[in-house]
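Q: structure for this input, please:
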Amino acid sequence: MTLLKDSTVLVTGANGGIGAALVQAALDRGARRVYAAARTEKQWDDERVVPLHLDLTDAVSIEQAAATASDTTVLINNAAIFPHGDLLTAPWEQVTEVIEINLTAPIRLTRALAPALRSAKGALVNVNSVLSWFAVGKAHSVSKAGLWMATNAFRLELAPDGVQVLGVYPGPTDTPMQAGKDPAGMNKPADVATAIYDALEAGEHELLVDDMTRKVHSALSAPVTALYPALAQ
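A: So this is what the prediction gives:
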């Protein structure tokens, strides 16, 4: 289990819906410092929040951010993008960008901050997605499936050092990533943040946030047509 009180938390994608909710919820639970990492820094109303420039497409920026936040005890890889093009027809640069930001960058940042997490016996949280197991997200699903496995690998590598690794899998959430869609029935960012910290403080390894995620996850052991009925036609 990992307590938020007196922790030092780094949240990537801190300006977005879930990211901003994670920053606020960490403060509410007594975090000593929260690094709010984003490509464009913004000012926050709490002096415990440290705006941190982080460009996830730039390896140097990742290393510099990790050096600045070397006292991190809880790393939350939350930032992601969601282009909607097909794997076969989208511009190749779009496919590689989503994999770079959603998969490669979290691995780079985790590697850079692993010494700090090990020293603190802290925690790594990867905010993933139901689309880790459901291919309708195209390149986004590919990147999230990769992050799912990376989370499992990090869990095995960090467990001997007492570092908790939590994989988080929400369904659709009312954030700018879902702009233009009906928010009815979507998760609320604040509820997702609360569930994440509850799971962290309970010592959990994995959090399936909602019924949709649990349904998709349970279908993985069934024939592939359970998730993709069109294939049975």
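
Q: please count neighbours and contacts with C-alpha atoms only from this point.
A: Will do.

Q: just to be sure, residue 34 is in a helix?
A: No - going by DSSP: H, G, I helix; E, B strand; the rest coil, the assignment for residue 34 is strand, not a helix.

Q: burial count for it?
A: 27 (other Cα atoms under 10 Å).

Q: and the next helix or strand past the longest helix along the chain?
A: The helix that spans the most residues within the chain, counting by DSSP state H, is helix 139-158. Moving toward the C-terminus from helix 139-158, the next helix or strand (DSSP states H and E) is strand 164-169.

Q: and the next element down the chain from that following strand?
A: Per DSSP H and E, the first helix or strand lying C-terminal to strand 164-169 is helix 189-201.

Q: this one next, for a side-by-side:
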Amino acid sequence: MKLEGAVVLVTGANRGIGAEFAKQLKTRGAAKIYAAARDASAVEADGVEPIELDITNAGHIEAAARAAGDVQVLINNAGISTGTALLSGDMADIRREMDTNFYGPLQMTRAFAPILGANGGGAILNVVSALSWFTAPGAGAYAASKAAAWMLTDSTRLELSSQGTHVVGVHMGLVDTDMAKGVDAVKVAPADLANAGLDAIESGAQEVLGDDWAEFVKAGLPLDPKERYRQIFSALGIS
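A: The predicted structure follows:
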């Protein structure tokens, strides 16, 4: 579909990748951009309609669906990382990551799928991660939630195909945002990632490998786990 003239809702639009999605959508001529954030006053982009939306709050999601019944494209971008290990970490943090990174996008998709269908099918873009395909020390909760988000993307693509809704998954390594500011490594620019995702919506591509790291990790999936992690940990400098 063409984004020029489209009505789009972006979650987590107050900063980072979400803010860049809103900016690039405006550049591409979107007719209306709902910029959703837990604190709507934190949305600084011009030419958007801020919406207060905590994607872990069912009441907020229902209100957003009532207010934005003209949406044609849903961008599930909001997410968190707590750096929690699965065995030793706080269960509350693990649940918070699953609630935000999996259940939140799932509930958003369930709420907006009928709206997209009524408006011609449209598209859904899920910001996933290369960590949907591997894990590392301290990243267990995040990786588990993103693995679930990957399968959410595949499952909803199949379930929504009959109504003509195109579903895109975006995978990447580190992005130059606040979430990764403490990591000294190569990072993809938020603008580049957002543009790659929007290109996929317009071209009909189902999956975006947003940087070299995502391509490297995806290429190793057919390997035996021992060899796959040997390669990944070697690249990360983990012994």
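
Q: what range does the longest helix of the first structure cover in the second structure?
A: Mapped onto the second structure using TM-score structural alignment, helix 139-158 of the first structure spans residues 141-160.

Q: what about that stretch, how far off from the first structure?
A: Its aligned residues in the first structure lie a mean 0.5 Å from stretch 141-160 of the second structure after superposition (mean Cα distance after the TM-score superposition for the first structure).

Q: buried residues in stretch 168-188 of the second structure?
A: For stretch 168-188 of the second structure, the neighbour count (16 or more other Cα atoms under 10 Å) marks 168, 169, 170, 171, 172, 173, 174, 175, 176, 187, 188 as buried.

Q: looking at the residues you listed, which is nearest residue 194 of the second structure?
A: Checking these against residue 194 of the second structure by Cα to Cα gives residue 170 as the nearest, at 9.2 Å.

Q: which ones are touching whatever residue of the first structure lines up with that closest one?
A: Following TM-score structural alignment, the counterpart assigned to residue 170 of the second structure within the first structure is residue 168. By Cα atoms under 8 Å, 6 or more residues apart in numbering, the residues touching residue 168 of the first structure are 125, 126, 127, 128, 129, 196, 206, 207, 208, 209.

Q: just those residues: which are in helices?
A: residue 196.

Q: just the closest of the contacts of residue 168 of the first structure to residue 153 of the first structure, please.
A: residue 126 (12.1 Å).

Q: which one in the second structure is aligned with that closest one?
A: In the second structure, residue 126 of the first structure lands on residue 126 (TM-score structural alignment).

Q: hang on, isn't that match packed against residue 151?
A: No - using Cα atoms under 8 Å, residue 126 of the second structure makes no contact with residue 151, being 10.8 Å away.

Q: more neighbours, those two?
A: Comparing residue 126 of the second structure with residue 151 by other Cα under 10 Å, the one with more neighbours is residue 126, at 24 against 15.

Q: what about that one, distance to residue 232 of the second structure?
A: 24 Å (Cα to Cα, to the nearest Å).

Q: with residue 130 of the second structure instead?
A: Distance from residue 130 of the second structure to residue 232 of the second structure, by Cα to Cα: 11 Å.

Q: out of these two, which sits in the busier spot?
A: When residue 130 of the second structure and residue 232 are compared for neighbours, residue 130 comes out ahead with 25 against 18, by other Cα under 10 Å.
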